[in-house]
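In: sequence first, predicted model second:
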Amino acid sequence: MLTFGNVITAMITPFYEDGSVNYEGAVKLAQYYCENGSDGILVAGTTGEGATMTEEEKLKLFTDISAAVGDKVMVMANVGTNNTAQTIEFMKKAEKTGVDCFLAIVPYYNKPNQDGCYAHFAALAKATDMPILIYNVPGRTGGKIEAATVVKLAHDFKNIVGIKEASGDLNAATTIARDTDDDFYVYSGEDNLTLPILSVGGCGVISVASHIIGKEMNEMVQAYKDGDIKKAMELHQKYLPVMTGIFCTVNPTPIKACCNMLGLPAGAFRLPMVDASPKVKEFLTQMMKDAGVM
């Protein structure tokens, strides 16, 4: 159900203690998010530990989650790698799973220049009719796609429809929102910058915090869109400790720990990710209590 709403949850992937994927748990999580403020679900992204999953595991997740909630919310599949040919090959397989759109990261490690970034996403766009969102996260990739390159891609390819902007660069977000059409979607990729990005032309957030404050995040975005800036500001201020606290150590360690503490089927981690320390869990418990989450 391709509707670009306010909040897309970048969902965790639940694993059993033996490291296998808990597909039934993943479906239950997706259903929970749908009932608690999410307009969309991003599957097997950074928060979902997609970097340590096989193609077969991701494809089954795409299929199972699309079957379970695809009639209710948009399902976005993370297909990006740092290998253009490999990404295209995987994207072709993912097209058959029932997902609504793709997320593709700026190639990591290789650190292509802007011509390379353009060529990479142009190749993806030419290889599929499915909508594609660019994922710009320099802190993870070591490289950045510039606003001008994003704008050119948006103008040249109708199926490049948006960006998850996680660079922290409000000037870039402003430029992209200003210089693209209204049907190009600028999503904040950082929970704490959701309101600032809305104020410069963004449409919502691809969120981690929405695992535990999904309704509140959606309410904040909708309040801003309805012109109730004061309410949006108050919600931003109230829940800022959660938006920042869930990144007290590397994502997805804190948010997965929070979900486990709340009784959600979050499960174990895959190496090299490990569970939160007792000190971090103590901090997260207090954070959730202060926010009224538990």
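Out: Great, that's in hand.

In: C-alpha from now on. contacts and neighbour counts both.
Out: OK.

In: ok, now how distant is residue 153 from residue 31?
Out: Going from residue 153 to residue 31 by C-alpha to C-alpha, to the nearest Å gives 34 Å.

In: okay, pairing it with this:
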Amino acid sequence: MQSLIGTGVALATPFKKDLSIDTEALIRIVNLSIDGGVEYLVILGTTAENATMNKEEREFVIKTIIEANKGRLPMVLGVGGNNTAEVVEELKTRDLSQFDAILSISPYYNKPTQEGIYQHFKAVAEASPIPVILYNVPSRTGSNVLPSTVIRLANDFKNIVAIKEAAGDMIQAMRLIKDKPKDFLVLSGDDMIALPIVLAGGSGVISVIAQGFPKEFSEMIRLGLNRKVDDAFKIQYLFSDCIDMIFEQGNPAGIKQVYQSLGLAENTVRLPLVKVDESLENRIDKFVKKNQ
């Protein structure tokens, strides 16, 4: 899965002030990411606010991004949930021919055991006609997919090809990298430690900040993959404050303020999320204006 090495962008969904999808802004964001040099696009991840979109809106977002991409970059589609049967049904019925892989989150709210997580992803792998990227994000799901479970899945199912590891735990990421099968990819799901994970042997990142600063962030990851450490860390430290800021009051509220500061889209989110407060808005705006 060479297409998944480097920087993938977890695309947010821009909304107008009336909370409808801003089609033109979405196309601008896709083009900015592509022109900025990222390696692939991730559609309908958590950052997309797909939890607050209905089925028709989600289909519209998929269609719009496919058309905007025009086949230029590989694409990954988020297909996951906490109802295993429902996820399996979607994988069996959805046309996935446009996508290189699916990104599938570990079941949330239910808080399954490690065996339950294994059985869920076993069902996903057996149903999916394309490769599967596991997504571990304990802060959202309430349960951690342990390295032993990931390695078990990677060894048992050839189409489970990668993990988006967003536990924020460098030691856990290193254990994954140490014990994984040779061709299995460990992708950072945390922008702040993406470079350290790459330098430890990871294969890249599925990033939020990269859709605001695609040129700089994707270059940082490429420098890391090529072991140009000093140059990579110059970019890391330039953007570390902004990475903190875009997650300070929740994702995607922060990156949507970056959109507004760049003139790409409104900083509108749907409830239960709210936009960043005035103080954070000013700080992000100041950073963006300084680093445009």
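Out: Arrived safely. The structure displayed is predicted, hence computed values, not measured ones.

In: now the TM-score, please.
Out: TM-score of the superposed chains, computed with TM-score structural alignment, normalised by the length of the second structure, equals 0.93; 292 aligned residues with a C-alpha RMSD of 1.9 Å.

In: just to revisit the earlier point, looking at residue 153 and residue 31 of the first structure, which one has more neighbours?
Out: Between residue 153 of the first structure and residue 31, counting by other C-alpha atoms under 10 Å, residue 153 is the more crowded of the two (22 against 18).

In: ok, the more buried one to residue 79 of the first structure distance?
Out: 18 Å.

In: distance from whichever strand or helix holds residue 240 of the first structure to the second structure after superposition?
Out: According to DSSP states H and E, residue 240 of the first structure maps onto helix 229-245. On superposition with the second structure, the mean distance recorded for helix 229-245 of the first structure (mean C-alpha distance after the TM-score superposition for the first structure) is 1.6 Å.

In: buried residues, the helix or strand following that helix. List them.
Out: Sequence order places helix 253-261 as the next helix or strand after helix 229-245 of the first structure, per DSSP H and E. Residues 253-259, 261 are the ones in helix 253-261 of the first structure that count as buried (16 or more other C-alpha atoms under 10 Å).

In: where along the stretch 51-200 of the second structure do the helices fall?
Out: Under the criterion DSSP state H, counting those that start in this stretch, the stretch 51-200 of the second structure contains helices at 55-69, 84-93, 114-127, 138-141, 147-156, 170-179, 194-199.

In: need the residues that contact the helix holding residue 240 of the first structure.
Out: Helix 229-245 of the first structure is contacted by residues 191-192, 195, 209, 216-217, 219-224, 284, 287-288, 291 when judged by C-alpha atoms under 8 Å, 6 or more residues apart in numbering.

In: which ones among those residues map onto helices?
Out: Among the contacts of helix 229-245 of the first structure, DSSP state H puts 195, 216-217, 219-224, 284, 287-288, 291 in helices.

In: for residue 33 of the second structure, give me its contacts.
Out: 9, 210-212, 214-215.

In: which one of those is nearest residue 46 of the second structure?
Out: Proximity of the contacts of residue 33 of the second structure to residue 46 of the second structure (C-alpha to C-alpha) peaks at residue 9, which lies at 11.7 Å.

In: got a list of what residue 249 of the second structure touches?
Out: residue 276.

In: so residue 205 of the first structure, which state does it fall into?
Out: Judged by DSSP: H, G, I helix; E, B strand; the rest coil, the three-state class of residue 205 of the first structure is strand.

In: against residue 85 of the first structure, how distant is it?
Out: The value you get for residue 205 of the first structure to residue 85 of the first structure, if C-alpha to C-alpha is used, is 29 Å.

In: neighbour count for these two, which is higher?
Out: Set side by side, residue 205 of the first structure and residue 85 show more neighbours around residue 205, with 31 against 13, by other C-alpha under 10 Å.

In: which outside residues touch the helix or strand where residue 42 of the first structure lies?
Out: Assessed by DSSP H and E, residue 42 of the first structure sits inside strand 40-43. Residues outside strand 40-43 of the first structure that contact it (C-alpha under 8 Å, 6+ apart) are 4-5, 7-12, 30, 33-34, 58, 61-62, 73-78, 206.

In: out of the helices of the stretch 51-200 of the second structure, deepest packed?
Out: helix 194-199 (a mean of 24; mean count of other C-alpha atoms under 10 Å).

In: ok, and what's touching that one?
Out: By C-alpha under 8 Å, 6+ apart, helix 194-199 of the second structure touches 170, 173-174, 187-188, 204-205, 220-221, 224-225, 227, 232-233, 236.

In: what do you get if the cut-off is 7 Å, keeping everything else the same?
Out: Identification of contacts with helix 194-199 of the second structure by C-alpha atoms under 7 Å, 6 or more residues apart in numbering yields 173, 188, 204-205, 221, 224-225.

In: with the first structure overlaid, how far apart is it on average?
Out: With mean C-alpha distance after the TM-score superposition for the first structure, helix 194-199 of the second structure averages 1.2 Å from its match.

In: any idea how far residue 65 of the first structure is from residue 97 of the first structure?
Out: According to C-alpha to C-alpha, residue 65 of the first structure and residue 97 of the first structure sit 9 Å apart.

In: actually residue 211 of the first structure, not the one I wrote
Out: Residue 211 of the first structure is 24 Å from residue 97 of the first structure, by C-alpha to C-alpha.

In: who's more crowded, these two?
Out: residue 211 (25 against 18).

In: just to be sure, that one is in a helix?
Out: Yes. Looking at residue 211 of the first structure with three-state DSSP, it is inside a helix.

In: contacting residues around the nearest residue to residue 16 of the second structure once chain neighbours are set aside?
Out: Residue nearest to residue 16 of the second structure in three dimensions, not counting chain neighbours: residue 22, with 5.4 Å by C-alpha to C-alpha, 6 or more residues apart in numbering. Shown in contact with residue 22 of the second structure (C-alpha under 7 Å, 6+ apart): 14-16.

In: most neighbours among those residues, which one?
Out: Busiest of the contacts of residue 22 of the second structure [other C-alpha under 10 Å] is residue 14, holding 28 neighbours.
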